[in-house]
Structures are given as structure tokens and as C-alpha cells.
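1. Sharing a model prediction with you, sequence too.
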Amino acid sequence: MNRTPTSRRRFLGLVSGLGLTAAAGGVLGGCARGGQDASEVVVSFNDLSQPFFVAMRRELEDEAGKLGVKVQVLDAQNNSSKQIADLEAAAVQGAKVVIVAPTDSKALATAADELAEQGVAVISVDRNIVGAKSPVPHVGADNVAGGRAMADWVVKTYPAGARVVVITNDPGSSSSIERVRGVHEGLTAGGANFKIVAEQTANSKRDQALTVTQNVLTSMHDTPPDVILCLNDDMAMGALEAVRAAGFSPDKIKVLGFDAIPEALARIKAGEMVASVEQNPGKQIRTALREAVAKIKTGAAPKSVSLTPVLITSANLAEASRISEVK
């Protein structure tokens, strides 16, 4: 794509700034060994402070080692402007494929279009990119099905109805939009006795979920909810802490999460938490990286891959380990 002198200067400035950030704070990290130049495959995670994406990065590093490739890892720090700038800089540096977990599903559309026009393939993981001129190949779990699985558990466990609190993850992300949709669809199918008595975001953060849950339980102390559905596990940890601090037992207010991180699985085993949705971050990022390498080596267009999420409870806890072993 031809760019104006002003645009080119902006791009070069971004590259320079990105290099400074990498040197000062370690935002860029080469992982694995061999193969391509480090700039050929770039992976941008929306927020590497979240345990889910820490796990995904670990799986990425392992798969890169097996494939003999190098990747650059970028942390958008949950900032769409930074992620867009990072991706533009990656293109100038010579990236051939960008794998991105978007901070915001719509905000990345223009950046994806610009990368495509420059011949850079884009693959999204975990969260879709919405609104691009051409659909962006996506590797991820069916988040609607995951949200519905949570709601189905509620309907099955409370056949007479339940009061439900929903704590949502990052606003604007496809994962949040789709998980909320699945929860609403499932509870609506259960009937009018299944009521969402509070729905609020905690931005995927444990401390914010703690505060949100404390406020909810304070306002509803005499008529507490039956279930708290947290749309990621880090928030579920905060909700569990608030429930315990308010004097409620795990049987009185049941907490479900999403992601099946090790801490959540340990809480399920201990009986402190009811369930978590396993969406296999390892298989997501490994599949995306394989698609990226195939694109570089053969020119094959990356394909979308949809994974089926599994609700992990104490009854099928061993299944979480089996899923995580799928490479």
C-alpha cells in the first residue's frame, strides 16, 4: 500500500518507539529458535498480565520450539491504541504473519485491513476481529457455546429457578460479547424463573471482580444470588474471596468461571468453586502458529478453526488435563 510521507514518518516513529519500549521494559521477546527471522511471525497478546494469556504464551513458546521458528511477542497491555501501533510497527519491520488476540474486536479492523493491503497475513486467536474488509481467519473456542454451557448448568442445577449475577470480562471484546450472549440465551431458554439480578464488568481483573462482588452482596445481603457467573477465572477468584469475606459458604452462593486456569481447577477440586469452561488456549495458539508457518512456507491462506469448549466440574476434572495435553 502506498503511504504519504507523513504516514511513513509516523510508521518509522512507531518502529523507533517500539524498539525503545522493548529495550526498557521487555515488551518484545524472541522465543524459540532457528528458522525465520524474528520479525516474520509476530504475536500480539491483548494483556499478558492475565493468567489465560500467560498460559497461551507458554504454549506458544513450546510450539515455536517444536516448529523451529522464532516469534516476536508483543503485550498490548489492554490498550487498543498501543496494539494498533505495535502492529503497524511490526509490518514496517517486515512481519509476514501477525497473530493477534485483540483488545477490542472492532478497534483492530482498520489495522487488519492495512496489514492485509501490505501483504501481511493476520490471524486472530481467542477473540475475533470484526468489521475488516475481508474476514480475518480466527482460531478460538466457541464463546457463545461456552456461555450457554454455564447457563445450562444453572438451569439443570436449579430447576425451580435461580437468581444469577453475571460478571463480564473486557468490554468490546468478542469473547465478552459472545459469552454474555450464550449466558442470556441459556437462561432465557430455562424460563422466567431464571433472573439476572446484576450484570457488570470487572474488566477481566481479580481486584475489580472482588469489588464488584462485594458491592453486589452488600446490596443483596438479605436476598443473595444463588450463582455468580464470572466470564473469566481471574474474576472468579476475586468473586470467591468476596463471597467468603461476606460470610457465605460455597454451597450458598456458587461461583463459576471461564478459562480453566490451574488455580480455578484447584478450587474446583477443593470444592470452593463449581465449574470453569475449558477453551484450550494451548491448542488455540499452537494451531494459529502452525497456520502462520504454513502461510510463510507454502503461501497457503490461513484457515479458521473453531474449538468446542468443555464445562469442567468436579465430575470431569480429569478431562481438563487431557484437553491441555492436546498439542
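-> Right, received. Where do you want to start?
2. alpha carbons only for contacts and neighbour counts from here, please
-> Will do.
3. Quick one: end-to-end distance for stretch 307-316.
-> One end of stretch 307-316 sits 18 Å from the other (Cα to Cα, to the nearest Å).
4. buried ones in that stretch?
-> 309, 310, 311, 312, 313, 314 (16 or more other Cα atoms under 10 Å).
5. tell me how far it is from the chain's mean position?
-> Its chain's C-alpha centre and that of stretch 307-316 lie 17 Å apart, by Cα atoms, centre = their mean, to the nearest Å.
6. Identify the residues contacting it?
-> 139-143, 145-146, 149-150, 260, 268-269, 271, 274-280, 284, 319-320 (Cα atoms under 8 Å, 6 or more residues apart in numbering).
7. which among these end up buried?
-> 139-143, 145-146, 149-150, 260, 268-269, 274-280, 284, 319-320.
8. residues touching residue 150, list them.
-> Shown in contact with residue 150 (Cα under 8 Å, 6+ apart): 183, 229, 256, 277, 311.
9. Swap in 7 Å and give it another go.
-> Residue 150 is in contact with residue 183, counting by Cα atoms under 7 Å, 6 or more residues apart in numbering.
10. Among the buried residues of stretch 307-316, which one lies nearest to residue 53?
-> residue 309 (16.8 Å; Cα to Cα).
11. distance between the ends of stretch 264-282?
-> Note: stretch 264-282 ends 17 Å apart using Cα to Cα.
12. cool, and stretch 37-54?
-> Start-to-end, stretch 37-54 (Cα to Cα) is 23 Å.
13. got the residue ranges for the helices in the stretch 151-300 of the chain?
-> Assigned by DSSP state H, counting those that start in this stretch, the helices in the stretch 151-300 of the chain fall at 174-190, 206-219, 233-245, 262-270, 281-298.
14. In JSON lines: those, plus distance to residue 252.
-> Putting those into JSON lines (distance: least, Cα to Cα, whole Å) gives the following:
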{"stretch": "helix 174-190", "distance to residue 252": "20"}
{"stretch": "helix 206-219", "distance to residue 252": "12"}
{"stretch": "helix 233-245", "distance to residue 252": "9"}
{"stretch": "helix 262-270", "distance to residue 252": "15"}
{"stretch": "helix 281-298", "distance to residue 252": "31"}
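15. structure B:
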Amino acid sequence: MRKLMTVAALGGLVAASALAGCGDGGGGSGDSLTLGFSQVGAESGWRTANTKSIQESAKQAGIDLKFSDAQGKQENQIKAIRSFITQRVDVIAFSPVVESGWETVLKEAKDADIPVILTDRAIDSPDKSLYKTFIGSDFVLEGKKAGEWLVKEYEGQDDPVNIAELQGTPGAAPANDRKAGFADVIKAEPKFKVIASQTGDFTRTGGKQVMETFLKAHPDIDVLYAHNDDMGLGAIEAIEAAGKKPGTDIKIITVDAVHDGMQALADGKINYIVECSPLLGPQLMDLAKKVNAGEEVPQRVLTEETTFTQDQAQEALPDRKY
């Protein structure tokens, strides 16, 4: 009888173990959560800070993070997402390189019953069922904030204001939206004229090269609007090399508020920065846990952000985290 009871007990333990294994629906084990994340690349200081925030937050949250760097190429990102599907991760998150062309691979994730979270950048698909939520900034609003500062800065002046624009990566949501928001604000006043607009691909090198071209073709530039700090910082090098004083001879507006950009603002080389926070990691991990548990989440989660003048940058720099 004692032998029979021992066998029965062992059988119960085996059954319980088998049931626990059946309950594991993804790449993790037991109660762990596996998150597959595809990053755009490492094109800027902002992106580096964003990656660090996600990696550190996953570790703190006890989430198994499978990280992939797309190196700025959509085809790499699509391959990564398909790899995550094959690995049966619990949740997929990614920051889209461009807005279009995601329906097929996201339909594959949906068919595999793996929830998707968009981070930082949106997609232009009308099918909102392809992802659970989008966490990130309002890029149109960022462009509008840049335009509003410019309008106020030149209030009461009737002379033409010649603007050069350094755009982000073609087809990327922040490039499209920051351009649209800025244009929407300044269009009411004919004195504001965008005389040159070209992509610097969100990189410091690109910003410098394009600004060199701008300055040769348009020696009468009054204002530079750069879609991110890194392009603005590259442009500063070109402006100084041309014998002009950034922030004075050419007023500069940028977006992001990374440390190097904030330092340039504090030094008077940039005039105004619209913040776009890269520290999305904690919110992303919280959302990943909720969608994995089947909880309802808002389809749009905004990050809290501000703007900076020179004085505000000087005050904020000592405690700046990125």
C-alpha cells in the first residue's frame, strides 16, 4: 500500500509539471515573459538612449528580451519579426523604420496570436487590429511647437525669414509628421519661406553634409529647423566652418533634447529644442505584461514631454539622464 501511495504521489507531481509546461505560451519558461524587440538602429544619440532604456527596463522587470538591430533597413526588421514569430515569443514590439509596408508580417503575428506593440513610431495601416497599442510622442505636435516658437521669435517683423529644413529619414513617421506640424503653423505668415529642405537621415554626418550644400546654394539662410538634435549638431559644424555663428547668424531649432543638443542649447549655439523622450522602457515593459495577460490597454499611449530655451537647458543639464 505504501508503494502504491508513493507511485501515485510521483504521478501527481509529473502531471502537475506537465500542466505547468502546457501553460507556457511563448519563448519563456514558467511565469517568465519573452519580448522580441526590433530597433531601428543606432543612428543618433536619441536612439542609443532609447535602446539602453529598453534593455535596462527589461532586466529590471524580469523580462527575457530578444533584441534585434535593423540597421535602418525595413527588410531587416521584417526578418526579425518573422524570427520572433518562429521563436514563439510572448509579445513583439518594434519601432518601425518607415510607416508603410507592414501589413503582411503583422498579419502573420496576429495569426500566430502574438500581440504587437508599436514604440516611438507609428505605421500608416488602416487596420488597427494588427497591433495592440502604440507608445510614443506626438510628432505633429513637436513640429507645431517648433513652428510656434519661430512665429513668436519673429513677431512684429515684416522682412522675409528664410528657413532651411533638415528632414529625417524619408518615409519615417517623425520626419513626415515633424515636417507637417511645422509647415501647418508657419503657413499663415507669408514672411516665412522654406528655401531649402532635404533629408539628413537623422545623422550628425548627414546634417553636416546637407548643411554645407545649403550654405553654398543659399548664403541668406536665417533659420535652420532640424528634425533631430544630431542633424542640428552636424549643421553647427558646417555653419562654423563657413565663418558664421550658429544661434546668432542662423537661429537653430531642433527636436529631441539629448545631452549634446542640450549642451549646444545651453552654449547658445541652438536657440530652441522640442523634447522627444527616448526613455520608453518602463512604460513598454508595463504594456507588454498587460497585453500578455490579456488586459485591455489604450490604443495610443503618449509620452510626457516639454520644450527648452537656453536658460532652461542650463538648469536641466546637471540632472539630464540622456
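-> Nice, I can see it. Please read these numbers as outputs of a predicted model, since none were measured by experiment.
16. Tabulate the buried residues of stretch 307-316 of the first structure in TSV, adding columns for secondary structure and distance to residue 210 of the first structure.
-> Listed next are these as TSV, based on DSSP: H, G, I helix; E, B strand; the rest coil; distance: Cα to Cα, whole Å:
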residue	secondary structure	distance to residue 210 of the first structure
309	coil	26
310	strand	26
311	strand	23
312	strand	23
313	coil	22
314	helix	24
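17. between those residues, which is nearest residue 198 of the first structure?
-> For these, the nearest to residue 198 of the first structure is residue 311 (22.6 Å; Cα to Cα).
18. And the closest one, what's its match in the second structure?
-> Mapped onto the second structure by TM-score structural alignment, residue 311 of the first structure lines up with residue 307.
19. Equivalent analysis for residue 79 of the first structure, please.
-> For residue 79 of the first structure, the residue aligned by TM-score structural alignment is residue 73.
20. and stretch 104-118 of the first structure, how far apart are its ends?
-> Terminal-residue distance, stretch 104-118 of the first structure (Cα to Cα): 22 Å.
21. For that stretch, give the aligned segment of the second structure as residue numbers.
-> Against the second structure, stretch 104-118 of the first structure falls on residues 98-112 (TM-score structural alignment).
22. next one: that stretch to chain centre, how far?
-> Per Cα atoms, centre = their mean, the centroid offset for stretch 98-112 of the second structure relative to its chain is 19 Å.
23. which ones are touching residue 223 of the second structure?
-> Residue 223 of the second structure neighbours (Cα under 7 Å, 6+ apart): 162, 163, 164, 250, 251, 252.
24. Now do the same for residue 144 of the second structure: its match in the first structure.
-> Per TM-score structural alignment, residue 144 of the second structure is aligned with residue 148.
25. That match contacts residue 187, correct?
-> No: with contact defined as Cα atoms under 7 Å, residue 148 of the first structure does not reach residue 187; the gap is 8.0 Å.
26. in the second structure, what residues pair with the longest helix belonging to the first structure?
-> Ordering each helix of the first structure by length in residues (DSSP state H) puts helix 5-25 first. The aligned range for helix 5-25 of the first structure in the second structure is empty, by TM-score structural alignment.
27. which strands and helices sit next to that helix?
-> helix 80-92 (3 or more Cα pairs under 7 Å, 6 or more residues apart in numbering; DSSP states H and E).
28. that older thread, biggest separation within the buried residues of stretch 307-316 of the first structure, which pair?
-> 309 and 314 (16.3 Å).
29. Could you verify my assumption that residue 186 of the first structure touches residue 154?
-> No: the pair residue 186 of the first structure / residue 154 is not scored as a contact, 8.9 Å apart, by Cα under 7 Å.
30. okay, those two: which has more neighbours?
-> Just comparing residue 186 of the first structure and residue 154: by other Cα atoms under 10 Å the higher neighbour count belongs to residue 154, 26 against 23.
31. wait, what's in contact with the more buried one?
-> So residue 154 of the first structure contacts nothing (Cα under 7 Å, 6+ apart).
32. Pull the contacting residues for the nearest residue to residue 170 of the second structure once chain neighbours are set aside.
-> Leaving aside its chain neighbours, residue 170 of the second structure sits nearest to residue 199 (6.9 Å; criterion: Cα to Cα, 6 or more residues apart in numbering). Residues counted as contacts of residue 199 of the second structure (Cα under 7 Å, 6+ apart) are 166, 167, 168, 169, 170.
33. Return the distance of the second one relative to residue 77 of the second structure.
-> Spelled out, that is residue 167 of the second structure. As judged by Cα to Cα, residue 167 of the second structure and residue 77 of the second structure stand 22 Å apart.
34. And the third one, by the same measure?
-> Between residue 168 of the second structure and residue 77 of the second structure the distance is 19 Å, computed by Cα to Cα.
35. Map residue 214 of the first structure across to the second structure for me.
-> So, by TM-score structural alignment, residue 214 of the first structure is matched to residue 212.
36. ignore the last one, residue 203 of the first structure
-> Checking with TM-score structural alignment, residue 203 of the first structure has residue 201 as its match.
37. Contacts only, for that match.
-> Counting by Cα under 7 Å, 6+ apart, residue 201 of the second structure has contacts 167, 168, 169.
38. run the last query once more with 10 Å
-> The contact partners of residue 201 of the second structure, by Cα atoms under 10 Å, 6 or more residues apart in numbering, come to 43-44, 72, 166-170, 172, 175, 207, 210, 227-228, 230-231.
39. Check residue 314 of the second structure too.
-> 262, 263, 264, 265, 266, 267, 308 are the contacts of residue 314 of the second structure under Cα under 10 Å, 6+ apart.
40. Residue 249 of the second structure versus that one, what's the distance?
-> In terms of Cα to Cα, residue 314 of the second structure sits 22 Å off from residue 249 of the second structure.
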